[in-house]
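Q: here is my input; please provide its structure:
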Amino acid sequence: MQSYLQYRSIKSCVDRHCTHISHSDASVDKPEKYILSCARRLEREPTDEPVNFKENDVYLVGWDGPDDPLNPKNFSFAKKIRTTLLVSLIAFVVTAASATDAPVLKQAAKDLHVSEVAESLATGSFLLGYAVGAVFAAPFSEALGRNLVYIVTLFLFGLFVMASALAPNFGAQVVLRFIAGFFGSTPLVCSGGSIADLWNQMEKTYAFPLYSITCFGGPIVGPVITSFIGVSHLTSWRWAEWMNVFMTILAWLIVFFFMPETFGPLLLKWKAAEIRKQTGQDHFKAEIEVSHRSLKARLKVAFTRPFLMALEPIIILMALYLTVLYIALFTFLNGYSFIFGDTYGLGQGLTNICFLGLEIGMLLAAFLVYPIWRITKRDLEKAHSEGRRSIDPEVRLWFGMLGGSISIPIGLFWMGWTDYASVSIWSPLVASVVLGYGIVCIFTSVYMYVIDSYEIYAASALTLVTFMRYTVAGGMTEVGIPFYKNMGTHWTLTIMACLTVLLAPLPYALYIWGKKIRSFSKYAVGDI
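A: Take a look at the predicted model:
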């Protein structure tokens, strides 16, 4: 709906400007090709002098100046916040669905006549669907626009979640959950582009954490939403899926009516098409049309470039970091029953309420936004004084350096070695708060650093990061129950803590040597 209103606004704008254009046919012996800003041409004063179009002229359509209200970067602050929250809402709904099955694992396994380890594949297949779908999401959003892709994929996501709620057997459930995850992957890759469409470098310092805290809250709040469904005598385990369906319907309606299109090249394509329609001249083109990149070509790049970037040190290290965090996070879905349920005798419902500790920690990360905004502003002023137009991407690592990377091993060690019945339950709960703070700080740093480091190749870089972490996390959900059962909570959490200790220096190391590492890269930006 908002996209239609945007199109109407573009049509009205063209209506006003095209009254200043007259037509004439001019033939020349040697036609030349000119790439001009159509916006500047349309803004000239009205005159009786005709515009002479040559046979091969191409007039590149642009915005009507730097303050064009149709440009998403010039949306009002309130509209930008609202749009960012809508993207965050989509991410929250699809990521929450990855975890809502965990609280009803026992009941689902019993009803479908499989073991609990086998039933955990319902979560694993969903995450693998994320991994595969991420490869397709970016090129479709660049060809068709963000809004259409969000609306269509969210609708299909809800459809297959509903189908999994009605699944007659275990095999159908696993397959349908995989397809639901495939269509739910869109915001995991496209959200970075949506935020970049709206916000400049300084504004992203507070806009992206708004998204990341909401997005990461999905798999944490998901088990809380469905915590008591499994133990209730009034509902079956399938109501966990129906809860996802209801949330998806609500989110889809909100997005359909209130989500604007933010992909600037597509809006300019609409503008160019309207100019051609009203002037009868085919010389007016948008940049996305001049580039002649078809959807097929974009898909070819999407299938190849992310894996060509697999040797990039920055991408590999950041993907490894997020993969370890996701292993910890998604094995918690089954591990909390051992950490809190078995140790403290909590019931199935209360055990899943304990996930709120992680969410509280994630919300605490919001207090870092203002001091990091001050640091970013200082570095941007310094960059301008040195004649550079932008800050170094390493500034984005402050979220990880201000306690983020250290908090993760501290939280895991703390939780692991105070998880005794003789120790108050508040000890591992507080440890989960520390852990949640660290997880969202690292997630925010990784995404912002990769986006700023690879700019035009950021979509491919994020695709690889997403593919790697969800592929591994999807597989690890299968070993979560045997791992906690055979190793015990103390050593399972210790092993994960040791892995994060090895990765804890990474934000600091990249802050010092990241610029040098980028200088050897074929894809990363240099001095900007």
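
Q: could you use CA atoms for every contact and neighbour count after this?
A: Will do.

Q: okay, which residue is most central for the protein?
A: The chain has Leu188 as the residue nearest its centroid, 3.2 Å off, counting by Cα atoms, centre = their mean.

Q: name the secondary structure element that contains it.
A: Using DSSP states H and E, the secondary-structure element containing Leu188 is helix 186-198.

Q: contacts for that helix?
A: 72-75, 80, 84, 87-88, 90-91, 133-134, 137-138, 141, 146, 149-150, 153, 204, 207-208, 262-264, 447, 451, 459, 462-463, 466 (Cα atoms under 8 Å, 6 or more residues apart in numbering).

Q: please give the structure of this sequence too, so both can be compared:
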Amino acid sequence: MSPPRSSDVESTPLLHNERWHGQDGDDQGSDEEVITFDKDDEEDPKKWPKKIKYFQVLQITFIGLLCPLASSMLAPASTNVAAEFGVEKQAIVGAQSGFLHLLGVGPLFLAPMSETFGRRTIFLTNLVLFTIMQIPTALAGNLPVLITLRTITGLFASVGVANGGGSISDMFEAKERASVLGFYLLGPLLGPSLGPFFGGLIVAHMDWRYIFWILFVVSTLMCLSSYFFLYETYAPIVLDGRKKKLQSKHPDTQYRVEGASDQPIYKKILSNCNRALRILFTQPIVLIMSIYQAVIFATMFTLYSTFTNIWPSPPYDFNKTQLALTYLAPATGFILAAIFVVPSIDRIYGKLAKSNDGEGLPEHRLPIAFIGAVFLPVSLFWFAWTIENSSPWPVPLSATLLFGASQVCIFNSTQNYYIDSFEKFAASALAAGAFLRSMMGAQIPLYVSGLFEKLGYGWGMSVFGFVTVALMPAPVLFYWKGGKLREKFAVDLS
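A: Next up, the predicted model:
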């Protein structure tokens, strides 16, 4: 499905350079035509009107918000669920952990599959399944069933993480991409923060099962909106539709989509699914920066898991509504950084490109990450020791605001870096990072309760602070040496 075409688009040539034969540059009567976009082709997603592109981004951002939001909505209800099922409160973490495991595994398949079947098809299929899964989850009769259903739902929810960055890369040139990507990334970053906020408000006034009934209603509306208004953005799929029309009109002429593979579909799927892991484990920059993001992601979920123990206990004694509101502190940090800091990524990129004879490099996306790398450990130590010393609640909550802002600086710079480095296979590169961070985000919160019991919140959270200090030099290192490393470890991903 593509946006409506203006009345004069029919005059746009269907084949590059307006040639119908000898597209490969000869006039020897070749009967194969290469289909590509013309310079001003209105079907090219990069040439769509801005209002259409921004509306697509808005939908993709909402998907990227709702799906990760579902990962953490159950957290404030852990006491209620544990009481109903007769289990320990810590066991409920398995429902979040299972969701996050599949949230990380899903992009390994869904991102490259979107490069085979198209972004729209993968979005719609998974959104429908995600919506359907809310029904049996709301009716779950015991904890094993709840964990199983939540785990499966995580796979379908991963489409919000798997497809978003690639879709934006399809529509925007490098010079304008950072701000748009910054807006989109608010979704996956805000989701885990707003999930407990909304979940807490629901649990404060209704039964915990209404969390999933409300998710079902909202995701149904999202499915309907996507069906009618979400367009295909992946160029080879758009061109493939053009190829089919031409083939039916001219059956004696063979057409080929520029950049498309002639492999059978099953081989393309296997090859594409393998691509994300190849990027992750053959590219040192991707591996190390993905580990950095994974540590941040695990820290975030660990931080949020402590909220249900810290804030309802003395000296704070927050009720359920007040507890829900605490999750808005890091969310506010996300939003402020996205508004005031993220737009600088494009400006800095433009200045550095200008000083480099007009050539922008992927490494020019990283300077904003320097800021986040410094303030991230500051925020963790701040939170750890103000909680340990029972400081007034605004003091530790302010630390979480800084944590959110630091996270945005690092994530946005890194995601832009991946997209610029692997533009054609941007979805696969982003999937590599999503896999690692979701795995750590799923595993580490399972074990931190013992850490805090032994060390307390001061030294317990400081452990995460020390790890982020160790990773602090990574953005600076790759800014100076990233180009040489990309050349040294170049790999054929086609």
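
Q: once they're superposed, what TM-score comes out?
A: The TM-score (TM-score structural alignment, normalised by the length of the second structure) is 0.92; 485 aligned residues with a Cα RMSD of 2.5 Å.

Q: which secondary structure elements does the one helix or strand Ser462 of the second structure maps to contact?
A: For Ser462 of the second structure, the host element (DSSP H and E) is helix 448-471. Other helices and strands packing on helix 448-471 of the second structure, by 3 or more Cα pairs under 8 Å, 6 or more residues apart in numbering; DSSP states H and E, are helix 284-310, helix 367-388.

Q: and Met202 of the first structure, what does it touch?
A: Trp373, Thr376, Lys377.

Q: show me what the first one aligns to in the second structure.
A: What it means is Trp373 of the first structure. Here Trp373 of the first structure is matched to Asp346 in the second structure, going by TM-score structural alignment.

Q: that match is in contact with Ser179, isn't it?
A: Yes. Contact criterion Cα atoms under 8 Å: Asp346 of the second structure and Ser179 qualify, at 6.8 Å.

Q: tell me how far Ala207 of the first structure lies from Pro313 of the first structure.
A: To Pro313 of the first structure, Ala207 of the first structure is 27 Å away according to Cα to Cα, to the nearest Å.

Q: more neighbours: which of the two?
A: Remark: of Ala207 of the first structure and Pro313, Ala207 carries more neighbours, 21 against 15, as counted by other Cα atoms under 10 Å.

Q: am I right that the more buried one is in a helix?
A: Yes. Assigned with DSSP: H, G, I helix; E, B strand; the rest coil, Ala207 of the first structure falls within a helix.

Q: translate it into the numbering of the second structure.
A: In the second structure, Ala207 of the first structure lands on Val180 (TM-score structural alignment).

Q: residues in contact with its match?
A: Listed by Cα under 8 Å, 6+ apart, the contact set of Val180 of the second structure reads Val57, Ile168.

Q: so how far is Ser405 of the first structure from whatever residue of the first structure lines up with Val295 of the second structure?
A: Taking TM-score structural alignment, the alignment pairs Val295 of the second structure with Val324 from the first structure. Computed as Cα to Cα, the Val324 of the first structure to Ser405 of the first structure distance reads 12 Å.

Q: same thing with Ser191 of the first structure?
A: From Ser191 of the first structure to Ser405 of the first structure the distance is 24 Å (Cα to Cα).

Q: comparing those two, which residue is more hemmed in?
A: Higher neighbour count among Ser191 of the first structure and Ser405: Ser405, with 27 against 23, using other Cα under 10 Å.

Q: and the helix holding Ser462 of the second structure, what's buried?
A: 448-449, 456-465, 468-469, 471 (16 or more other Cα atoms under 10 Å).
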